[in-house]
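**Student:** I need the structure of the sequence given here:
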Amino acid sequence: MNTLTRADLAEAINHKLGLSRADSLTMVESILDNISDALAEGENVKISGFGTFLLRDKSERVGRNPKTGVEVPITPRRVLTFRASQMLKDRVSGD
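**Tutor:** Predicted coordinates:
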């Protein structure tokens, strides 16, 4: 299975839009930086037709070590989730 990288995205922009490789990479970096900054500031990010990056605050809870069965507290934390749009789900499933 292949992995799509930043360089692959920049190459695709280079081919489709005719921008230089450097400009294409700068564009990819700028988009990813904007998304990262918004998430770091506590904002959800919605990309229409693609999906939504959601931040969730999880409260403290009790977990269990599966090997020993000992209960341990799990500290509260913020987690990042991704919910794909219906358009993306349809495209991935081949509908």
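
**Student:** from here on, contacts and neighbour counts on C-alpha atoms
**Tutor:** Noted.

**Student:** Tell me the helix or strand right after whichever strand or helix holds Ala12.
**Tutor:** In this structure, Ala12 sits in helix 6-17 according to DSSP states H and E. Sequence order places helix 21-40 as the next helix or strand after helix 6-17, per DSSP H and E.

**Student:** residue contacts, the residue lying closest to Ser24 once chain neighbours are set aside?
**Tutor:** What sits nearest to Ser24 in space, not counting adjacent residues and going by CA to CA, 6 or more residues apart in numbering, is Ala10, at 4.8 Å. Remark: with contacts taken as CA atoms under 8 Å, 6 or more residues apart in numbering, Ala10 is in contact with 21, 24-25, 27-28.

**Student:** Can you give me the buried ones in stretch 77-91?
**Tutor:** 84-85 (16 or more other CA atoms under 10 Å).

**Student:** can you list the residues that contact that stretch?
**Tutor:** 48-60.

**Student:** Name the nearest of those residues relative to Gly42.
**Tutor:** Leu55 (7.0 Å; CA to CA).

**Student:** another one to check against the first:
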Amino acid sequence: MNKAELVDAVAAKTGQTKAATAVLLDGFIEAVTESLVKSESVQLIGFGTFEVTERAAREGRNPATGAALRIAAKKVVKFKPGKALTEAIAGE
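**Tutor:** Below is the predicted model of the structure:
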């Protein structure tokens, strides 16, 4: 599902216009992004938690040449699904 399909689905479920739903979705994405940039987690009870974690620097290999290379440390976003989402996916 891409963003346009998500907007269509949410608009159909809520009875709102696609334009209003798109503005709401953009606002949600912006708010989550701003929180993650500040290294704050975003917890949506029943759905899941988005959080920023540090990935340590490590050694890697160039697959074409086999030469060793250094992969720098960086911040990454992780998502941990909530209990309700996990159960819904499992069909419980």
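
**Student:** TM between them?
**Tutor:** In this superposition the chains share a TM-score of 0.81, using TM-score structural alignment, normalised by the length of structure 2; 92 aligned residues with a CA RMSD of 1.8 Å.

**Student:** picking up where we left off before, separation between the alignment partner in structure 2 of the residue nearest to Ser24 of structure 1 and Asp26 of structure 2?
**Tutor:** Alignment note (TM-score structural alignment): Ala10 of structure 1 maps to Val7 of structure 2. Distance from Val7 of structure 2 to Asp26 of structure 2, counting by CA to CA, to the nearest Å: 10 Å.

**Student:** Can you tell me the closest non-neighbouring residue to Lys75 of structure 2?
**Tutor:** Glu54 (4.5 Å).

**Student:** Pretty sure that neighbour sits against Ser39.
**Tutor:** No - between Glu54 of structure 2 and Ser39 there is no contact under CA atoms under 8 Å: 10.3 Å.

**Student:** Mind reading off the mean deviation between the helix holding Ala12 of structure 1 and structure 2?
**Tutor:** Mean deviation of helix 6-17 of structure 1 relative to structure 2 after superposition (mean CA distance after the TM-score superposition for structure 1): 2.8 Å.

**Student:** angle of that helix against helix 21-40?
**Tutor:** 120 degrees (axes from the mean of the first three to the mean of the last three CA atoms, to 10 degrees).

**Student:** Next, count neighbours for the residue nearest to Lys75 of structure 2.
**Tutor:** Per other CA atoms under 10 Å, the neighbour tally for Glu54 of structure 2 reads 10.

**Student:** Could you find the counterpart of it in structure 1?
**Tutor:** Taking TM-score structural alignment, the alignment pairs Glu54 of structure 2 with Asp57 from structure 1.

**Student:** residues in contact with the nearest residue to Ile35 of structure 1 once chain neighbours are set aside?
**Tutor:** Distances taken as CA to CA, 6+ apart place Val45 nearest to Ile35 of structure 1, at 6.8 Å, with adjacent residues excluded. Going by CA under 8 Å, 6+ apart, Val45 of structure 1 touches 35, 38-39, 52-54.

**Student:** Give me the buried subset of the residues you listed.
**Tutor:** Buried members of the contacts of Val45 of structure 1, scored by 16+ other CA under 10 Å, are 35, 39, 52-54.
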